[in-house]
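1. Here is a sequence with its predicted model. Questions after.
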Amino acid sequence: MDILTANDRPGEYPPSHYAASVPAPEPMAPAEGALRADVCIIGGGFTGLSAALHMAEAGLDVVLLEAQRVGFGASGRNGGQVGTGQRLDQEALEDLVGAERARALWDIAVEAVALTKDLAARHAPDAGFAPGIIHADHRARDVAHSHAYARKLRDEYGHDAIRPLDRDALRALCASDAYHGGTLDTAAGHLHPLAYALGLARAARTAGVRMFERSRVTGVTEGAPAVVETDAARVTADHVLWAANGYLGHAQPRVAQRVMPINNFIVATEPLGDLAHEILPQNHAVADSKFVINYFRLSQDGRMLFGGGESYGYRFPDDIAAKARKPMVEIFPQLAGARIDHAWGGTLGITMNRMPHFARLGPNVYSASGYSGHGVAMATMAGKLTAEMVAGQAGRFDLMADVPTPRFPGGAALRTPLLVAAMLWFSLRDRL
């Protein structure tokens, strides 16, 4: 089954609140004939668009190939949360790579949020960045650890923007009885992801990037230079970046061994009027502590955007609205009567340890993907780090690449059934 067309129509943005709330840009032509570039980027999501923009601003000649539309994949469908830190917390990173490298990874992640805010302000003001993400603990026994972690970030990492919340303080910011406490990080925030992606695309094209849609890569011949082929074009480039994330499929087998696609689902209610302010009075986004995470926020027009539920394999369920509505009403019974105006799914890339997978696949061929639901800021930053590497400053890309991202057991062939078994266990644990 083809991951690019299993759930979506070729050359069209999938129906969603995001696609309905921003004007669709005019399609860009497919790549044709023989092309020459300094860099060829495969994929037009946050990673590829950020890389293209940063490389073009550095004076490089860039060709970007997108199999569907720019922002078509997870970049245009996600929950829009711009979180501080890496996908693993600093305690886990200290155990994994040591304190010094964990601090350097923290600094990269902090810069990623600042970079995303800056690019959104300059190139996508309609993305409507709003500050604040609440981490909400669904079990009382988790609250003490969350509060201790907030103190650790403040005392050891100088992160003063995070504060602990007891049950009453959390309830005042998120009108649900489902949570026992947590934290609020006002350095983090949320935005309209498709508007942000389209803003990056406009900026990259203005900077001189040659961008092509409906240009699916059929093969890459590594060498100096490398050759990237589509059905109708042949791009010769000094450098190649794979930036396909969850929609990579098996196109790059070495990446597919470590990055697996999973599906996630979001519903958008009707505009809620005064009820929106009652539910999230400070307009913060929320992500809870469940392994199969619930995440939610308000849209710019006062809808509840609620993400929940996962599936594995390529096909989406027949009734996406029911899959995400169920946990939404469990968290907010007051939304039981709210009309669902939009329901959609998307595919993201995850890794075994949930850290992104940066890789040098050859002397001049690179990959960045596997953001594991933490990709708005980190994928944006991945583009900048790849641009630095191509310009001869590889240190920060290599720091990310040195973080272990193990192969899935069984490789690409057996990863899905094994992961399904593991996820069923963790889903059960969430309910205990």
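-> Nice, I can see it.
2. When you work out contacts or count neighbours from here on, use the C-alpha atoms and nothing else.
-> Will do.
3. which ones are touching the residue nearest to V209 when sequence neighbours are not counted?
-> Nearest-residue entry for V209: V62, 5.2 Å, with adjacent residues in sequence omitted and distances by C-alpha to C-alpha, 6 or more residues apart in numbering. Counting by C-alpha atoms under 8 Å, 6 or more residues apart in numbering, V62 makes contact with A37, D38, V39, C40, I41, A52, M55, A56, G208, V209, R210.
4. So which of those sit within helices?
-> Counting by DSSP state H, the part of those found in helices is A52, M55, A56.
5. mind checking how far the last one is from G11?
-> As defined by C-alpha to C-alpha, to the nearest Å, A56 lies at a distance of 25 Å from G11.
6. neighbour-wise, which of the two wins?
-> A56 (24 against 16; other C-alpha atoms under 10 Å).
7. Summarise which helices and strands the longest helix belonging to the chain is packed against.
-> Criterion DSSP H: the longest helix present in the chain is helix 99-123. Judged by 3 or more C-alpha pairs under 8 Å, 6 or more residues apart in numbering; DSSP states H and E, helix 99-123 is in contact with helix 90-97, helix 193-206, helix 375-390, helix 395-401.
8. of all the ones in helices among the contacts of V62, which comes closest to T416?
-> A52 (32.1 Å; C-alpha to C-alpha).
9. Show me how far the helix or strand containing I262 is from its chain's centre.
-> For I262, the host element (DSSP states H and E) is strand 260-269. From the chain centre to the centre of strand 260-269 is a distance of 12 Å (C-alpha atoms, centre = their mean, to the nearest Å).
10. again with stretch 254-269
-> 9 Å.
11. Same check on stretch 320-330?
-> On C-alpha atoms, centre = their mean, the centre of stretch 320-330 falls 21 Å from that of its chain.
12. Which residues belonging to it are considered buried?
-> I320, A321, K323, A324, R325, P327, M328 (16 or more other C-alpha atoms under 10 Å).
13. hold the first one in mind and look at this next one:
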Amino acid sequence: MAVNLLHANDQQGQYPDSWYAATRVALAPFPRATGEIRADVCVVGAGYTGLSSALHLAQKGLKVVVLEAHRVGFGASGRNGGQVGSGQRQDQDWLEKVAGRENARRLWDMAQDAKALVRDLAAGMEAVHYRPGIAHACWHQSEVDHAKHYAEKLARDYDYHEVEPLDREGLRALVGSEAFKGGDIDRGAGHIHALNFVIGLAKLAMAAGVQIFEESEVTRLIYGDKPVAETAGARVTCDHMVLAVNGYVGSLEKTIAARVMPINNFVVATEPLGARAKEILATPIAVHDTKFVVNYWRLSEDDRLIFGGAESYGYRFPDVAKVVRKPLLEIYPQLAETRIDYAWGGTLAITVNRMPCFARPAKNVLSASGYSGHGVALATLAGKMIAEAVSAEASGQTGGKTRGGFDLLADLPHRRFPGGQALRWPLLVSAMTWFSLRDRLGW
């Protein structure tokens, strides 16, 4: 990849000008890494995956160092829609076909644990504001019918009774839009202040003894019995390494980069809506729709509409307010005169099969990334599963490999993106353009 996404759209060591950054809780900057550093575990990346890994590893008594290229929560963890969704990125029908019913059940239970972990952690954090409820808004009647059947399946086969199917009027009463044919509401899911949650993870990790270094971009990895991470000013030698870089992997780890594709997504926050807020969302739930390029939204604690979606096919961010305003007004034309106060972009990562990419790219090195827009809960749980895997390996309990939750996800098939380094981005652009055209035409 010719463009380093760590520096393509953002200022060094600064959060983007987002509503999240404007309302974040205080966290003093961490120092840069310098000199020779020794650790039991070196974690590269200070988002949900990296900081959850660090926290849970430190709780197991290991000496942990975290290296972050910018600030804690700088990447997708501090910019996303904050939705703590149920299940995996693929539904249970798909998982049953690919992994079998037994493993599909394990993956469902894992996702339930992920939501519970976020709720438990958020309960002790400042200004994270966990709120329950995510609605699924369907553009076509066939999607409404499928949502109803899927809710029945979850209740019947997975003992999950939190999803209520909604007809057109039922959904409209919740979301205040005439655009949809119906959908459902999952009251077992929820949403949070994305950046304050990752800052809360950093504070918990620091209290557990983790050393966090910011503005310490890793430029080279050296694999071996004792992996090494090098920055411009430091060299960290460790017994185990965790790669938690998601869409920013670039050329740092090419076997992961071949299976994880960075894409950009965009979010706006309107001016405070005041009394109009209840006309947009009758209760403070979050929503996502059935477009291929998903639209997602919720109300902030100060009654702004935080709305994400739209697409851009290039590494540079476009005029974010302009590209997001179009899908926003398609759903809420009554907000045509509403001011947009914040507009920001972010880089996430997708995989070919849209399931997260868990892997061991080298001896004593674990990686988790590619959450494909479903990472708030799963990335947080990924850190806990990584800690369990590293702890088992460090203690010699498994002869070098555990068959816990990490490996259940690592065993899922992950194809490389076609086209190699030269062609995979143009091929993805072509595919995304086709599917977004289908969205616009209503196919």
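-> It's in. Because the structure is a prediction, the values reported are computed rather than measured.
14. Could you tell me the TM-score of the two chains?
-> The TM-score (TM-score structural alignment, normalised by the length of the first structure) is 0.98; 430 aligned residues with a C-alpha RMSD of 1.0 Å.
15. Filter the buried residues of stretch 320-330 of the first structure down to the ones in helices?
-> Per DSSP H, these map to helices at I320, A321, K323, A324, R325, P327, M328.
16. one step back: closest to A124 of the first structure among the contacts of V62 of the first structure?
-> Using C-alpha to C-alpha, these come closest to A124 of the first structure at A52, 16.2 Å.
17. residues in the second structure matched by stretch 30-49 of the first structure, start to end?
-> Counting by TM-score structural alignment, stretch 30-49 of the first structure pairs with residues 32-51 of the second structure.
18. In the matching stretch, which residues are buried?
-> 32-33, 39-51.
19. gap between the two ends of that stretch?
-> 17 Å.
20. Please narrow the buried residues of stretch 32-51 of the second structure to those residing in strands.
-> Counting by DSSP state E, the buried residues of stretch 32-51 of the second structure place A39, D40, V41, C42, V43, V44 in strands.
21. Run through the residues that contact the first one.
-> Yep, that's A39 of the second structure we're talking about. Contacts of A39 of the second structure (C-alpha under 8 Å, 6+ apart): K63, V64, V65, V236, T237, C238, D239.
22. same thing but at 7 Å, please
-> A39 of the second structure is in contact with K63, V64, V65, T237, C238, counting by C-alpha atoms under 7 Å, 6 or more residues apart in numbering.
23. what about S18 of the second structure, neighbour count?
-> For S18 of the second structure, using other C-alpha under 10 Å, the count is 19.
24. I meant P363 of the first structure, not that one.
-> 11.
25. Repeat that for R202 of the first structure.
-> 17.
26. Same question for I350 of the second structure.
-> I350 of the second structure has 22 nearby residues by other C-alpha under 10 Å.
27. Next up, the contacts around E311 of the second structure.
-> So E311 of the second structure contacts N265, V293 (C-alpha under 7 Å, 6+ apart).
28. So it: helix, strand or coil?
-> Assigned state for E311 of the second structure: coil (three-state reduction, DSSP: H, G, I helix; E, B strand; the rest coil).
29. Now do it against V3 of the second structure, distance only.
-> 18 Å.
30. With H193 of the second structure instead?
-> Relative to V3 of the second structure, and taking C-alpha to C-alpha, H193 of the second structure is found at 30 Å.
31. and what of Y332 of the second structure?
-> 36 Å.
32. neighbour count winner among those two?
-> Legend: neighbour count by other C-alpha under 10 Å for Y332 of the second structure and V3, higher for Y332 (17 against 10).
33. any idea how far L305 of the second structure is from that one?
-> Distance from Y332 of the second structure to L305 of the second structure, by C-alpha to C-alpha: 11 Å.
34. returning to what we had before: with distance to T230 of the first structure added, can I get the buried residues of stretch 320-330 of the first structure in a markdown table?
-> As requested, those are arranged in a markdown table below (distance: C-alpha to C-alpha, whole Å):
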| residue | distance to T230 of the first structure |
| --- | --- |
| I320 | 33 |
| A321 | 36 |
| K323 | 37 |
| A324 | 37 |
| R325 | 40 |
| P327 | 42 |
| M328 | 42 |
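35. Of those residues, which is the nearest to H138 of the first structure?
-> Closest to H138 of the first structure, out of all of these and judged by C-alpha to C-alpha, is P327, at 12.6 Å.
36. now the closest one, nearest residue through space, not along the chain?
-> G308 (6.6 Å).
37. that older thread, mean deviation (superposed) between the helix or strand following the longest helix of the first structure and the second structure, please.
-> Later in the chain than helix 99-123 of the first structure, the nearest helix or strand by DSSP H and E is strand 130-137. After superposition onto the second structure, strand 130-137 of the first structure sits on average 0.4 Å from its aligned residues (mean C-alpha distance after the TM-score superposition for the first structure).
38. Give me the angle between strand 130-137 of the first structure and helix 99-123.
-> 140 degrees (axes from the mean of the first three to the mean of the last three C-alpha atoms, to 10 degrees).
39. A343 of the second structure reaches E271, doesn't it?
-> No. Assessed by C-alpha atoms under 7 Å, A343 of the second structure is found out of contact with E271, at 11.4 Å.
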